[in-house]
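Undergrad: Fold the stuff below for me.
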Amino acid sequence: MTLERITLAGGCFWCLEAVYEHVRGVHRVESGYSNGAHPSPNYEQVCSGTTGHAEVVRLDFDPAVVSLRELLEVFFTIHDPTTLNRQGADVGTQYRSAIYWHTEAQRALAAEVIREANEHHGGRVVTELQPETNYHPAEAYHQHYYARHPDQGYCAFVVASKVDKFLASFKRLVK
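TA: Predicted coordinates:
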């Protein structure tokens, strides 16, 4: 089995992580920070908006089980790609919508999916498409956060609704 890797930013990484942990063919989901200037940022620095990093999830997936297109379809369903530097009440450049690619083939497919999403959203998609740079894993307490804290306020009200939307919309992809 040969795994591929893609890195996605779509608001709080807890939301994306919680959804992608339910996707069949996804073998590893890691929350982290990407595409900023600081060489080794921490959560407080990223939240300050001074490092330029986005909160991201890195997905290692088996393309023989789940395609990148399917992963991106999920991505464009569970976050709002039309709001610049925000998702709901989460505001700042760290919450931007972005696809950080690892191969030229991923870049080309992501560009096509962004074009399709842009048509669907009337030309308002602001999703950034860049190669992944300066990735740093988030602190251990952020990893698998929703799975460990489903009753925490933000998880119960924000994360759970994204997981529920995925489970209802993508039954064929659920583990």
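
Undergrad: only C-alpha atoms for contact and neighbour calcs from this point on.
TA: Fine.

Undergrad: Mind jotting down where the strands sit in this structure?
TA: Using DSSP state E, the strands of the chain run over 4-10, 26-34, 54-61, 86-87, 90-91, 97-101, 128-131, 136-137.

Undergrad: could you redo those as a markdown table and give each row distance to residue 146 and mean neighbour count?
TA: Supplementary listing: the strands of the chain in a markdown table, determined by distance: least, CA to CA, whole Å; neighbours: other CA atoms under 10 Å:
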| stretch | distance to residue 146 | mean neighbour count |
| --- | --- | --- |
| strand 4-10 | 16 | 23 |
| strand 26-34 | 12 | 23 |
| strand 54-61 | 14 | 26 |
| strand 86-87 | 17 | 20 |
| strand 90-91 | 17 | 15 |
| strand 97-101 | 20 | 24 |
| strand 128-131 | 26 | 16 |
| strand 136-137 | 17 | 20 |
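
Undergrad: and for comparison, fold this next one:
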Amino acid sequence: MTEYATFAGGCFWCVEAVFKDVIGVETVESGYIGGHVENPGYREVCNGTTGHAEAIRVGFDPAQLSYADLLDIHFATHDATQLNRQGNDVGTQYRSAIFPETVTQEEQAREAIARAQAGSAKPIVTTIEAFSTWYPAEGYHQDYWETSGRSNPYCMAVIPPKLQKLRKSFAERAKSLAA
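TA: Below you'll find the predicted structure:
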């Protein structure tokens, strides 16, 4: 049975590319969560006026991959010490956040933040926010790395280092390294 995890960690194109390469991940959808406007669009979210974060919703097989594993991958592949930004992407829409869907996920999110903090000299600023209405992003944002990202200079600068972190730290979990 598929379970779901929802994370924000900067530009959703970049976060999506990482999780699509994880064994046990069945689906990754880019979208918006955590705001106060119904049916937000990309331009509104990018302007920072809706309160939403660019996020991903991961469908995963818990027999192959745990929620805790996904959290550890999330922390290893973005900078959870930057408040409301990832690199050049600045604003609350690029915040580091976890949106647990169950009490167990919330407990595991708190444990993951503690693990990340134990390994960081800087404070972890990742928030745990209530899961709210999920709005899928427009179609052209889905599977962006595969469809358009390799011709986008921004993506070429940001995504390969994130994938390298995944492949180095979680080699046994990377689809691209599986035999």
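
Undergrad: thinking again about what came up before, the strands of the first structure into CSV, with extra columns for distance to residue 109 of the first structure?
TA: Below are these laid out as CSV (distance: least, CA to CA, whole Å):
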stretch, distance to residue 109 of the first structure
strand 4-10, 12
strand 26-34, 18
strand 54-61, 16
strand 86-87, 24
strand 90-91, 28
strand 97-101, 10
strand 128-131, 11
strand 136-137, 25
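
Undergrad: between the ones you listed, which gets nearest to residue 111 of the first structure?
TA: For these, proximity to residue 111 of the first structure was assessed by CA to CA; strand 128-131 is nearest, at 7.3 Å.

Undergrad: looking at the strands of the first structure, which is closest to residue 107 of the first structure?
TA: For those, proximity to residue 107 of the first structure was assessed by CA to CA; strand 97-101 is nearest, at 5.7 Å.

Undergrad: Give me the mean distance between that closest one and the second structure.
TA: Mean deviation of strand 97-101 of the first structure relative to the second structure after superposition (mean CA distance after the TM-score superposition for the first structure): 0.4 Å.

Undergrad: what's that strand in contact with?
TA: Contacts to strand 97-101 of the first structure, defined as CA atoms under 8 Å, 6 or more residues apart in numbering, come from residues 6-11, 80-81, 84-85, 107, 110, 126-132.

Undergrad: Strand 97-101 and the helix ranked longest in the first structure, what's the angle between them?
TA: Taking DSSP state H as the criterion, the first structure has its longest helix at helix 104-120. If you take axes from the mean of the first three to the mean of the last three CA atoms, to 10 degrees, helix 104-120 of the first structure sits at 160 degrees to strand 97-101.

Undergrad: And helix 104-120 of the first structure, what's buried?
TA: 106, 107, 110, 111, 113, 114, 117, 118 (16 or more other CA atoms under 10 Å).

Undergrad: from the residues you listed, which is closest to residue 36 of the first structure?
TA: Closest approach between the buried residues of helix 104-120 of the first structure and residue 36 of the first structure, by CA to CA: residue 107, at 19.1 Å.

Undergrad: show me the contacts for the closest one.
TA: 101, 129, 130, 131.

Undergrad: at 10 Å instead, please
TA: 99, 100, 101, 113, 129, 130, 131 (CA atoms under 10 Å, 6 or more residues apart in numbering).

Undergrad: which residue lines up with it in the second structure?
TA: Aligning on TM-score structural alignment places residue 107 of the first structure opposite residue 106 in the second structure.

Undergrad: mind listing what residue 83 of the first structure touches?
TA: With CA under 10 Å, 6+ apart, residue 83 of the first structure has these contacts: 91, 95, 96, 97, 124, 125, 126, 127.

Undergrad: tell me, how many neighbours does residue 88 of the second structure end up with?
TA: Using other CA atoms under 10 Å, residue 88 of the second structure has 10 other residues around it.

Undergrad: what's the distance between it and residue 2 of the second structure?
TA: 34 Å (CA to CA, to the nearest Å).

Undergrad: now swap in residue 136 of the second structure and tell me
TA: The value you get for residue 136 of the second structure to residue 2 of the second structure, if CA to CA is used, is 18 Å.

Undergrad: State the number of residues packed around the nearest residue to residue 15 of the first structure once chain neighbours are set aside.
TA: Counting by CA to CA, 6 or more residues apart in numbering, residue 15 of the first structure lies nearest to residue 159, which is 4.9 Å off, once chain neighbours are set aside. Around residue 159 of the first structure there are 23 other residues, counting by other CA under 10 Å.

Undergrad: swap in residue 72 of the first structure?
TA: By other CA under 10 Å, the burial measure for residue 72 of the first structure, its neighbour count, is 18.

Undergrad: show me what contacts residue 121 of the first structure?
TA: Here residue 121 of the first structure is in contact with 80, 81, 82, 115 (CA under 10 Å, 6+ apart).

Undergrad: And those residues, which of them are buried?
TA: With burial judged by 16+ other CA under 10 Å, the buried subset of those is 80, 81, 82.
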